[in-house]
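In: fold the following for me, if possible:
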Amino acid sequence: MSNPFENLSPRPTILQVVPALETGGAERTTVDVARAVVAAGGRAIVASRGGRMVAELAVSGVEHVDMAVHSKNPVVMGLNVERLARVIQREGVDLVHARSRAPAWSALAAARRAKIPFVTTYHSRVHEKPRLKVFYNSVMVRGDAVIANSAYTAGNIRAVHAPEEGRIFTVPRGIDIEAFSQVTPSRMEALARRWGVGEGSGTVFVHPARLTRWKGQTVSIEAARLLAARGLNDFTLLFAGDAQGRDGYAAELEKSIREAGLQGRVRLVGHGEDMAAAYALSDAVLSPSIEAEPFGRTAVEAQAASRPVIVSDAGGQQETVIEGETGFRVAPGDAAALADAMARVVEMGPEARAAMGAAGHRNAAAHYSVGVMCATTLGIYARLISKSRAAR
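Out: Now for the predicted structure:
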């Protein structure tokens, strides 16, 4: 694969701005692209309020600037314009890439002041109302390039904001295929001990997502209850994800598990530090979000890990999961349909599950690799920087 920066001299400095670097699709993409910039000979800087992923940046030679870019306070946002402008000037930044709305307003103003290209990526849902929210979100389509993480997201951007067609680029989220397909037995064993998975666990379903209602944990619990009511009890369902301050919702989930009589069979296991091992430990992965996922990283990661997936038949997951071949798609919020799909996975047996997982791996490797995503993104950077430099 050619280097998009090979004809740029000097090699560019790219500043990405993201609220935090804890966990999530936008954060992972930020880290992946920053690494690719460095690998291509450029210089990568990330501005955020910090988080557990900052250590990954340092290992890859990426610089981090600690800044309260997550704040929606108008005074702080105004101060962030000045702070980002100083970073741009001091570090010789060639292009700014914002990945969320609050930091995008400050980054847009700083980039325009410096007369350098401004890029956005729409990772989140595209809201159609109310009007004030639509205006607030409109900063995400004010870039010289507007990157959508799926065709679904791109279509919604066109419908709501109608930017010039030449500024919209669809770049699906990329996954490190090898990272999710090469897991040592020791990692699996360590996680199995921590999560209490072993003989007697039956078919293991993992539902990886932060604990928030729209990710569909309540639907999965109800589906598990329905399975048990049918007499199908040979399974384990694990919710892997942070509460991120939503302790009330976590308590609600625990209560639902108790009331359904599923203690021990259905468990909240907390943040998954090693998600590749979590997928490997599972027999199938659930992503039954009750609202459309703009992309749906979990579904692609699970396929990269050669695991069947059951997802909501909406949004970006409609693009990434091939019905009946790499997994199953069910109506959002339909616990009975989810239970039916889970029952099919149980009844398939190990060999059929392995075949479906292998098909998923081929699908992920062909269409959703991190290499393709980064090369496409760096190509967009290179074209904008070349044009900007020529105009000076």
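
In: use CA for all of it now, contacts and neighbours both
Out: Fine.

In: stretch 359-375: how far from the chain's middle?
Out: Centroid displacement of stretch 359-375 relative to its chain, using C-alpha atoms, centre = their mean, to the nearest Å, is 14 Å.

In: buried set for that stretch?
Out: By 16 or more other C-alpha atoms under 10 Å, the buried positions in stretch 359-375 come out as 359-365, 367-375.

In: now for residue 217: which residues touch it?
Out: Contacts for residue 217 (C-alpha atoms under 8 Å, 6 or more residues apart in numbering) come out as 207, 211, 239, 253, 288.

In: rerun that using 10 Å as the cut-off
Out: By C-alpha atoms under 10 Å, 6 or more residues apart in numbering, residue 217 lies in contact with 207-211, 223, 239, 249-250, 253, 286-290, 333.

In: where do the strands sit along this structure?
Out: Counting by DSSP state E, the chain has strands at residues 13-17, 43-48, 63-66, 95-98, 118-122, 145-148, 168-170, 203-208, 235-240, 266-270, 284-287, 309-312, 327-330.

In: could you also give me the structure for this second sequence? I'd like to compare it with the first:
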Amino acid sequence: MTAPLRILQVNSRFAGGGTDNQTLELTAGLRDLGVQVRLSIPEGTRWLPLARELGVPVHAFPARSSLMQAAIRQWRSVIRAHRIQIIHVHQGRDYWPAIMAARLAACGTRIVITRHLMTRPRRFTRWFLLSMADVVAVSNAVLDVLKQELHGPLSRLHLIYGGIDTAKFHPVRTPAALDFRRQQGWEPDHVVFGVVGAFDLPRGKGQLELLDAACRLRAEFPHARYAIIGQGSMESLLRERITTLGLEQAVRIVPFTEKIATVLSALDVLTHPAVGAEALGLVIWEGMSCGKPVIASRLHGIPEAFVEGEHGFLVPPGDAGALAEAMRALLTDPVRCRRFGEAGRRHIIRHFSREILARQVNELYCGLLTNQ
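Out: Alright, predicted model coming up:
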């Protein structure tokens, strides 16, 4: 009988967001495959209880100014104590501490890095990363950036999409979701469009474009409602725009919540009108897994997330008029709206579930160790 793999997942930020969520999803998926997986995250993060709920060993290191020194010490100790075969890194600032920890442990541990962002690697990283680690891109858009920027053997670049917990993100509108709708003042006949994500200056995730689109639709569709779910430095600007446009009754700003599955279940349509760099937009898959049709920007990795015309619509980034037209198309055709949602759910189950993510990453691990 083959001994289970011994893997350490590391993430030194873990403050909430797509990268942190995918760290949890991968850890849970590997656990379900029988992998001996461990997770290292900083102390004090509000996501620590969620990590402990996974039922895998969690190593929390001090979150202070000497963060990286603490991480290197802990990771080296964990590697030695548990004979870790692969350390898997999810944050850019963790690359070199993980490499240092593996070198200091001197156990032959391999390094795997998942690149979750569209941003270009730093200059030093570009020259040396592929000589020390295998790098996973979460979309073809990210892979293209890495091929252009990194120097080294391209055979160490891999494409593995993220994965969604389809049991958690499901299409049945739960009592909690119904309560959430009531709390927001949404009636059963209201059609709710929602955008989920941080809204930091200067542009956020297209929240301003959603408000402009809502203004265009207000007179024609008084039963439409809009939710901005998240937090960030644009909040005062968004509230000012809501007042200026006269949308106080139609729009709700909802603080970030860890119960995002409940919020998505309460929506009718997920909008993701991103205007900045987007590796993929995992919230799109979460919404689709909940059976929601999607309207999103045709930007970077987003078109890889779903099939236009089968699961939703793609619109030019920053084009509030095009966004409004796509929203109008769903408001006037509830049958298509439902069909998009049902097809999207099936698409996630077939191609982008947590189980598929874990299986593909596990195959990568096995291949690396076989060829070591």
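
In: what does the TM-score come to for these two?
Out: Aligned and superposed, the two chains score 0.91 in TM-score terms (TM-score structural alignment, normalised by the length of the second structure); 367 aligned residues with a C-alpha RMSD of 2.3 Å.

In: mind putting the strands of the first structure into TSV with distance to residue 76 of the first structure and mean neighbour count?
Out: Listed next are those as TSV, based on distance: least, C-alpha to C-alpha, whole Å; neighbours: other C-alpha atoms under 10 Å:
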stretch	distance to residue 76 of the first structure	mean neighbour count
strand 13-17	15	25
strand 43-48	13	24
strand 63-66	14	16
strand 95-98	17	26
strand 118-122	20	26
strand 145-148	25	24
strand 168-170	30	20
strand 203-208	34	24
strand 235-240	34	22
strand 266-270	32	19
strand 284-287	36	27
strand 309-312	38	30
strand 327-330	43	23
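
In: so which of those is nearest residue 54 of the first structure?
Out: The minimum distance between residue 54 of the first structure and those falls on strand 63-66, with 7.1 Å, by C-alpha to C-alpha.

In: who's in contact with that closest one?
Out: With C-alpha under 10 Å, 6+ apart, strand 63-66 of the first structure has contacts from 15-17, 20, 34, 43-51, 54-55, 57-58, 84, 87.

In: let's see it at 8 Å
Out: 44-50, 54, 57-58.

In: who's in contact with the aligned partner of residue 127 of the first structure in the second structure?
Out: Alignment note: residue 127 of the first structure maps to residue 120 in the second structure; criterion TM-score structural alignment. Contacts for residue 120 of the second structure were tallied using C-alpha under 8 Å, 6+ apart; they are 145-146, 149.

In: and for residue 377 of the first structure?
Out: 33, 171.

In: what's the spacing between it and residue 290 of the first structure?
Out: Relative to residue 290 of the first structure, residue 377 of the first structure is positioned 30 Å away (C-alpha to C-alpha, to the nearest Å).

In: likewise for residue 178 of the first structure?
Out: For residue 178 of the first structure, the distance to residue 290 of the first structure equals 30 Å [C-alpha to C-alpha].

In: more crowded one of these two?
Out: residue 290 (21 against 13; other C-alpha atoms under 10 Å).

In: now which residue in the second structure aligns to that one?
Out: Counting by TM-score structural alignment, residue 290 of the first structure corresponds to residue 275 in the second structure.

In: now do the same for residue 57 of the first structure: its match in the second structure.
Out: Aligned partner of residue 57 of the first structure by TM-score structural alignment: residue 51.

In: for its match, what are its contacts?
Out: Taking C-alpha under 8 Å, 6+ apart as the test, what residue 51 of the second structure contacts is 24, 39, 58.

In: count of neighbours near the first one?
Out: By the measure other C-alpha under 10 Å, the count of residues near residue 24 of the second structure is 20.

In: now, which of the contacts of residue 217 of the first structure sits nearest residue 319 of the first structure?
Out: residue 287 (13.9 Å).

In: quick check, the closest one in contact with residue 311.
Out: Yes - counting by C-alpha atoms under 8 Å, residue 287 of the first structure does reach residue 311; the two are 4.6 Å apart.

In: which neighbours do these two share?
Out: Counting by C-alpha under 8 Å, 6+ apart, the residues touching both residue 287 of the first structure and residue 311 are residue 299.

In: what count of nearby residues applies to the counterpart of residue 149 of the first structure in the second structure?
Out: Alignment note: residue 149 of the first structure maps to residue 138 in the second structure; criterion TM-score structural alignment. A total of 23 residues lie near residue 138 of the second structure under the criterion other C-alpha under 10 Å.

In: if I pick residue 138 of the second structure, what's in contact with it?
Out: 114-116, 159-162, 279-280.

In: return the residue of the first structure aligned against residue 16 of the second structure.
Out: With TM-score structural alignment as the criterion, residue 16 of the second structure matches residue 23.

In: its match - how many residues pack around it?
Out: Neighbour count for residue 23 of the first structure, taken as other C-alpha under 10 Å: 16.

In: ok, residue 79 of the first structure next?
Out: Residue 79 of the first structure, neighbours per other C-alpha under 10 Å, totals 15.

In: residue in the first structure paired with residue 347 of the second structure?
Out: Correspondence of residue 347 of the second structure to the first structure, assessed by TM-score structural alignment: residue 363.

In: which ones are touching that match?
Out: 303-304, 326.

In: swap in residue 302 of the first structure?
Out: Going by C-alpha under 8 Å, 6+ apart, residue 302 of the first structure touches 180, 279, 285, 308-309.

In: repeat for residue 256 of the first structure
Out: By C-alpha under 8 Å, 6+ apart, the neighbours of residue 256 of the first structure are 218, 221.

In: which residue in the second structure aligns with it?
Out: In the second structure, the residue equivalent to residue 256 of the first structure is residue 241, according to TM-score structural alignment.

In: same thing with residue 118 of the first structure?
Out: So residue 118 of the first structure corresponds to residue 111, using TM-score structural alignment.

In: still on that earlier bit, quick one: the contacts of residue 51 of the second structure as CSV, columns for distance to residue 252 of the second structure too.
Out: CSV is the format used below for the contacts of residue 51 of the second structure (distance: C-alpha to C-alpha, whole Å):
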residue, distance to residue 252 of the second structure
24, 29
39, 36
58, 37
